[in-house]
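Engineer: Need a 3D model of the sequence below.
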Amino acid sequence: MHDLDIGLLRAFVVTAECGSVSGAAQRLARTQAAVSMQLRRLEDDLGARLLNRSTRGMDLTEAGYVLLPYARKMLGLSTGARRALAGRSVHGPIRFGMIEDIAVGSLPRALQRFSECHPNVALELTVAESTVLSEKLSQGQLDVAIGDPALIHGRPILAWRLPLRWVAARGFAMPDEGPLPLVTFDGVCTWRQKMIEALNGGKRPWRTVLTSASLASIQSMIEAGLGIAVLLDLNIRPNTMKILGANEGLPPAPVIELGLFAADDQGLSSQPVAALWEFLSDELQAEALATAQS
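Structural biologist: The predicted structure follows:
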């Protein structure tokens, strides 16, 4: 019995996370043919099919589900060993806050990889609205947070923009007459304000059918066909939702801004925060690339 190839395991883990060879190829900066060949080599080596391939992407087989946690741990240990030998080992707690919209996306995968690479870091996570994150940062209850710069006091270390999309249930029919039914976020939310401004600019009447502070409930109401809403790409469920646009008479969906905030002046010069951001930025850049090419 010989050792598993780390490069082949990396191709498998990234493909499993992206759900497609094309997505994995983008993240790994390789061709699709090269990634496909790595996957075949790993399956041949193990004597088991790891991924079910279809026109809709890739799903893990039973053997794939068994291998995935081991593969992630092996990759994490490999990266952690290199960092330790290079004097970049990180210790201590990091209290990290984020808004729900990105907490249910792909960032949890990056946080998992971070924990595997830095086992001596105690990662404490908080999911809350931007206003709550702002208060916790100012009170020293968080070390770093990602949220809406318009609602968090202070200047972000880094900021980036992401597009929102008009979405509805796959079976939803736009009303020919009368107001558009809207599903909106509750509380202090700049996204809701931008959505309403966009609709008012298009001169199409609208009415609110549901207001909720929970992303999960908003997604469920969209899927039930109660109305339309704006969501980030990473929160759209393609099996049950469809993207709307100019063909349905809607104005361009707004673009939102996110920022990375730190509780002190060290910012990214803090070794733990810099190490965490390295993992988060890789995931965010992959999302931005996928969005740009969609």
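Engineer: use CA for all of it now, contacts and neighbours both
Structural biologist: Noted.
Engineer: Do you have the helices of the stretch 1-150 of the chain handy? List them.
Structural biologist: For the stretch 1-150 of the chain, applying DSSP state H, counting those that start in this stretch gives helices covering 6-18, 21-28, 32-46, 62-85, 100-103, 107-117, 130-138.
Engineer: could you dump these to CSV with distance to Leu226?
Structural biologist: Formatted as CSV, the helices of the stretch 1-150 of the chain follow (distance: least, C-alpha to C-alpha, whole Å):
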stretch, distance to Leu226
helix 6-18, 30
helix 21-28, 32
helix 32-46, 40
helix 62-85, 36
helix 100-103, 20
helix 107-117, 29
helix 130-138, 27
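Engineer: Thr240 is nearest to which of those helices?
Structural biologist: With C-alpha to C-alpha as the measure, helix 100-103 is the member of the helices of the stretch 1-150 of the chain nearest Thr240 (18.1 Å).
Engineer: and for comparison, fold this next one:
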Amino acid sequence: MRRGKLDLNVLETYATVCLSGSLKSAAEHLHLTQSAVSMQIKRLEDAVQQRLLERNNQSLRVTPAGERMLIHARALLRLENTLVNAFASDPIAGEVRIGVPADYAPALLSAALPYLHGNFPAVVPSVECDLSRKLRRKIENDELDLAILTQDVDIDSGLPLWEERLVWAEPLPVEPITGGYTPIGLLDVDCVLRDMTLRLAAQHAPLHRIAFRSGNLASIVSAVENGFCASLIPQSSLSLTTNVANRLKITPVNDRLRIRLAVSSGGKPGMEAIAAFLQTQLIISARRTEGSP
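Structural biologist: So this is what the prediction gives:
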């Protein structure tokens, strides 16, 4: 590939690698061999004479030049979608039903939906907030077209979005109180975080009691930050001001919340293109948030 001549198929491969986080996952998604994907990435790097990805056996990292390339690549691919849809005999149109947990609704509303109309002008989105497990059942029953949800540990499907790092946060000093039992805060709804909290509580506080229950994550975080109880919470939800950090012992855990974009198998025309658009917007937004001070 000569400098200045970019193949949209190669750009799609590159974007898929960046968004999936590995050559293997991208190859599976694109139905290509891993060596074919690697060769296309090399062709792209040769064309622009820039190192776009840093790769080893354990990880893949997008370079600063690669981040710029991803933004431009997705812009070109969105333009292609727009052109194809504009001249299609049956353009993507009508209602698209999107489910999202309340905690992730701000990301959808600020980073994705405002730009949807520019790419799919005939699409009308409707949004429903609910728990991830309820949203998954609605996806399976074709009651929703797309859903942002937290993946259960025994399920591996949907388009990857981002991961939430988890920490076990407990008040200092770390001493059992109230008869030797450590007070625990529990997100008391049917969700992955609740299951993880109950499991990890046995490791971090063998003697514990549920002292605070809430269906709202912000309430659990507030109870922890104010020293009322310990709990498993997303690291990003902690304010970690100096005052709060000095009152808490923060222990990272291996478990993470995996956020995915589930797509209904109902076969509504054009849903794959809309899902790819939403995935890109949400991932770029998540990366910007992670890079914020």
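Engineer: Can you give me the TM-score here?
Structural biologist: Once the chains are laid over each other, their TM-score by TM-score structural alignment, normalised by the length of the second structure reads 0.56; 213 aligned residues with a C-alpha RMSD of 4.2 Å.
Engineer: hang on, the earlier thing: for Asp176 of the first structure, find the nearest of the helices of the stretch 1-150 of the first structure.
Structural biologist: Among those, if distance is taken as C-alpha to C-alpha, the winner is helix 100-103, at 31.1 Å.
Engineer: Provide the aligned range in the second structure for that closest one.
Structural biologist: Mapped onto the second structure using TM-score structural alignment, helix 100-103 of the first structure covers residues 102-105.
Engineer: Now which residue in the second structure aligns to Val132 of the first structure?
Structural biologist: Using TM-score structural alignment, the partner of Val132 of the first structure in the second structure is Lys134.
Engineer: before we move on, the earlier item: let me have the helices of the stretch 1-150 of the first structure in CSV, extended by mean neighbour count and distance to Gly225 of the first structure.
Structural biologist: What follows is the helices of the stretch 1-150 of the first structure, written out as CSV (neighbours: other C-alpha atoms under 10 Å; distance: least, C-alpha to C-alpha, whole Å):
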stretch, mean neighbour count, distance to Gly225 of the first structure
helix 6-18, 20, 28
helix 21-28, 20, 30
helix 32-46, 16, 37
helix 62-85, 16, 33
helix 100-103, 18, 21
helix 107-117, 19, 28
helix 130-138, 21, 28
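Engineer: so which of those gets nearest Ser54 of the first structure?
Structural biologist: Ranking the helices of the stretch 1-150 of the first structure by proximity to Ser54 of the first structure (C-alpha to C-alpha) places helix 21-28 first, at 11.1 Å.
Engineer: wait, doesn't Glu223 of the first structure sit right on Pro238?
Structural biologist: No: counting by C-alpha atoms under 8 Å, Glu223 of the first structure stays clear of Pro238, with 10.5 Å between them.
Engineer: Which one's more surrounded, these two?
Structural biologist: Glu223 (22 against 13; other C-alpha atoms under 10 Å).
Engineer: ok, the more buried one - contacts?
Structural biologist: Ala168, Ala169, Arg170, Thr240, Met241 (C-alpha atoms under 8 Å, 6 or more residues apart in numbering).
Engineer: Ok, Val244 of the second structure next?
Structural biologist: Taking C-alpha under 8 Å, 6+ apart, we find Val244 of the second structure in contact with Glu225, Asn226.
Engineer: With Leu51 of the first structure instead?
Structural biologist: Leu51 of the first structure makes contacts with Met58, Asp59, Leu60, Thr61, Gly64, as judged by C-alpha under 8 Å, 6+ apart.
Engineer: repeat for Glu248 of the first structure
Structural biologist: By C-alpha under 8 Å, 6+ apart, the contact list for Glu248 of the first structure reads Met174.
Engineer: ok, and for stretch 227-239 of the second structure, which residues are buried?
Structural biologist: In terms of neighbour count (16 or more other C-alpha atoms under 10 Å), stretch 227-239 of the second structure has its buried residues at Gly227, Phe228, Cys229, Ala230, Ser231, Leu232, Ile233, Pro234, Gln235, Leu238.
Engineer: Just the buried ones from the contacts of Leu51 of the first structure?
Structural biologist: Among those, those classed as buried by 16+ other C-alpha under 10 Å are Met58, Asp59, Leu60, Gly64.
Engineer: The second one and Asn52 touch, don't they?
Structural biologist: Pointing back at Asp59 of the first structure there. Yes: counting by C-alpha under 8 Å, Asp59 of the first structure does reach Asn52; the two are 5.2 Å apart.
Engineer: can you redo the buried residues of stretch 227-239 of the second structure as TSV with secondary structure and distance to Val37 of the second structure?
Structural biologist: Compiled in TSV, these are given as follows (DSSP: H, G, I helix; E, B strand; the rest coil; distance: C-alpha to C-alpha, whole Å):
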residue	secondary structure	distance to Val37 of the second structure
Gly227	coil	50
Phe228	coil	51
Cys229	coil	49
Ala230	strand	45
Ser231	strand	42
Leu232	strand	38
Ile233	strand	37
Pro234	strand	34
Gln235	helix	34
Leu238	coil	39
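Engineer: related to what we said a few turns ago, can you check the contacts of Glu223 of the first structure and name whichever has the most neighbours?
Structural biologist: Among the contacts of Glu223 of the first structure, Ala168 has the most neighbours (other C-alpha under 10 Å), with 29 neighbours.
Engineer: pretty sure that one contacts Gly245?
Structural biologist: No: contact criterion C-alpha under 8 Å: Ala168 of the first structure and Gly245 do not qualify, at 10.7 Å.
Engineer: Tell me which two in the contacts of Leu51 of the first structure are the farthest apart.
Structural biologist: Using C-alpha to C-alpha, the contacts of Leu51 of the first structure span at most 11.0 Å, a distance reached by Met58 and Gly64.
Engineer: what's near enough to touch the nearest residue to Leu137 of the first structure once chain neighbours are set aside?
Structural biologist: Computed as C-alpha to C-alpha, 6 or more residues apart in numbering, the closest residue to Leu137 of the first structure that is not its neighbour in sequence is Ala263, at 5.3 Å. If you count contacts by C-alpha under 8 Å, 6+ apart, Ala263 of the first structure has them with Leu137, Ser138, Gly140, Leu142, Asp143, Val144.
Engineer: Many thanks, I have nothing further to ask.
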